[in-house]
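Participant: Sequence first, then the predicted structure, then my questions.
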Amino acid sequence: MRIGDLALVAGVNAQTIRFYERRGLLPSAARETNGYRWYDDASTSRLRFIRASQAAGLTLGEISSIIALRQTGETPCAHVTTLLAGKLETVRARQRELALLETELQHLIEASQSLDPADCPAGSVCQIIPQPQP
């Protein structure tokens, strides 16, 4: 199939496919006699893998490392599990940070209910958000 067909099937644009080729994530496409790129089913499968991996939070560098393992004949399952476990820990850490931020925001909103805008000092931007002391 041509690049436009592959892009349609995979839900990306042709520029993305060319970019993945330049990065080595997709093998270079065969060329027709007229110079058009020609992609096989393996390219479709690879592109879907890349997109699913990105949806799981993997970077292009991490995806490249998985593909490289597969290309050497190794099964990358242990490597993928390690990468995904790292992503999960990152998500959990971010959730903890967001929970703290949620608490702080709720506290500020509650505190703002008892503040009178007329009491806001002239040199202050907004008394709801306290400025740290030097």
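Facilitator: Right, received. Where do you want to start?

Participant: CA atoms for contacts and neighbours, from now on please.
Facilitator: Noted.

Participant: what's the spacing between residue 113 and residue 128?
Facilitator: In this view, residue 113 and residue 128 are 9 Å apart by Cα to Cα, to the nearest Å.

Participant: also this one, for the comparison:
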Amino acid sequence: MATLLTIGDAAKASGLTAKMIRHYEQSGLLQKPARTDAGYRLYNSQQVQQLSFIHQARQLGFSLHEIQSLLQLWQNPQRESRVVKQLAEQHLADIARKIAELQNMQQLLQQLADSCSADSSPHCAILAALAPQAAD
């Protein structure tokens, strides 16, 4: 007989929290587990593997929708690796876009911080730049 794990043990084995496991069940990423007569969840080894897979994919920043697609591909022995690569490359492009946005934000905020005189006067170049301009 296969070993079944409680949600706490499944959390430890997968690197997730029990709260996140329940969330992934509710979102449909993970099939509802068996339950004891007392209502405790029991996870089989396949479900724990799925949880570890989900955890790794989340660590890489994949969305729940993307993880659903990756799980389907992972579980399909007839999959084509090019589809998996396309998903990964799209995610890489998204990450590159976000990095560029963050770098732009950093540069703008640095310019604002550099324009601050940081003295005892009430005038603040940072606040002035953030405030909406009054219409004439």
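Facilitator: Sure thing, it's come through. Since this is a predicted model, take the numbers as computed values, not measurements.

Participant: re the thing from before, more crowded one of residue 113 and residue 128 of the first structure?
Facilitator: A direct count of neighbours by other Cα atoms under 10 Å for residue 113 of the first structure and residue 128 places residue 128 higher, at 17 against 9.

Participant: so how many other residues sit close to the closest residue to the more buried one other than its chain neighbours?
Facilitator: Leaving aside its chain neighbours, residue 128 of the first structure sits nearest to residue 112 (5.5 Å; criterion: Cα to Cα, 6 or more residues apart in numbering). With neighbours defined by other Cα under 10 Å, the count for residue 112 of the first structure comes to 14.

Participant: which residues touch the alignment partner in the second structure of residue 112 of the first structure?
Facilitator: Here residue 112 of the first structure is matched to residue 116 in the second structure, going by TM-score structural alignment. Residues in contact with residue 116 of the second structure, defined by Cα atoms under 8 Å, 6 or more residues apart in numbering, are 124-126.

Participant: quick one, strands of the second structure?
Facilitator: Secondary structure of the second structure (DSSP state E): strands located at 34-35, 41-42.

Participant: Could you identify which of those strands is most buried?
Facilitator: strand 41-42 (a mean of 18; mean count of other Cα atoms under 10 Å).

Participant: Please enumerate the helices of the second structure.
Facilitator: Secondary structure of the second structure (DSSP state H): helices at 7-14, 18-26, 45-59, 64-74, 81-114, 125-130.
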